[in-house]
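> following is a predicted model, sequence given first.
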Amino acid sequence: MRMEKERYIPRIKELRTQKGIMASWIADKIGVSSAAMSKWEKGTSYPTYPYLIRLSRVLGVTIEELYEEQKNDHP
């Protein structure tokens, strides 16, 4: 039997570059370090809910749009 796992992939960098916005500008605007932004964009760490709200407002998207659902099948 195969089980399906869901994983959410950050789209922060994709959305940011589509809008032509620098990561450092967003980091400054929402009050985090550039290193934190980099980790969020790579998916090595994730923003807390208050930062998700700030990110979504700055990027002009919903919180759901910040992440892409990716389904993987694992045996």
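That came through, no problem.
> hey, let's count contacts and neighbours off CA atoms from now on
OK.
> who's in contact with stretch 10-19?
Applying CA atoms under 8 Å, 6 or more residues apart in numbering, the set of residues contacting stretch 10-19 from outside is 22-23, 40-43, 59, 65-68.
> narrow those residues to those in helices?
23, 40-42, 59 (DSSP state H).
> could these go into TSV alongside distance to residue 3 and neighbour count?
Below are the ones in helices among the contacts of stretch 10-19 laid out as TSV (distance: CA to CA, whole Å; neighbours: other CA atoms under 10 Å):
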residue	distance to residue 3	neighbour count
23	37	19
40	27	18
41	28	20
42	26	15
59	35	18
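> put this next to the first one:
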Amino acid sequence: MKSRLKIILAEKGLKNKELADLLGTSPTVISNWINGTSYPTAVKLFELAHKLDVKVDDLYEYTEE
């Protein structure tokens, strides 16, 4: 799975820090989600989609890697 979070943040005009504040987490956590070094929990994934006004499916794309 490849994160589309960086693209969505750019489209929404949001920075990692702003999203982190909305979700009550740190900018480092957001960076880790973007880079694929960690992934949000199911609860955070749905909260993330809600805050960004996107579907959960929009946050990731499937890759064969």
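Good, I have the coordinates. Please read these numbers as outputs of a predicted model, since none were measured by experiment.
> tell me how they score on TM after superposing.
The TM-score (TM-score structural alignment, normalised by the length of structure 2) is 0.92; 65 aligned residues with a CA RMSD of 1.0 Å.
> now the contacts of stretch 10-19 of structure 1 in JSON lines, with distance to residue 10 of structure 1?
Listed next are those as JSON lines, based on distance: CA to CA, whole Å:
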{"residue": "22", "distance to residue 10 of structure 1": "16"}
{"residue": "23", "distance to residue 10 of structure 1": "14"}
{"residue": "40", "distance to residue 10 of structure 1": "7"}
{"residue": "41", "distance to residue 10 of structure 1": "6"}
{"residue": "42", "distance to residue 10 of structure 1": "7"}
{"residue": "43", "distance to residue 10 of structure 1": "6"}
{"residue": "59", "distance to residue 10 of structure 1": "13"}
{"residue": "65", "distance to residue 10 of structure 1": "9"}
{"residue": "66", "distance to residue 10 of structure 1": "6"}
{"residue": "67", "distance to residue 10 of structure 1": "5"}
{"residue": "68", "distance to residue 10 of structure 1": "6"}
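> and the strands in structure 1?
Here structure 1 has its strands, by DSSP state E, at 3-10, 67-74.
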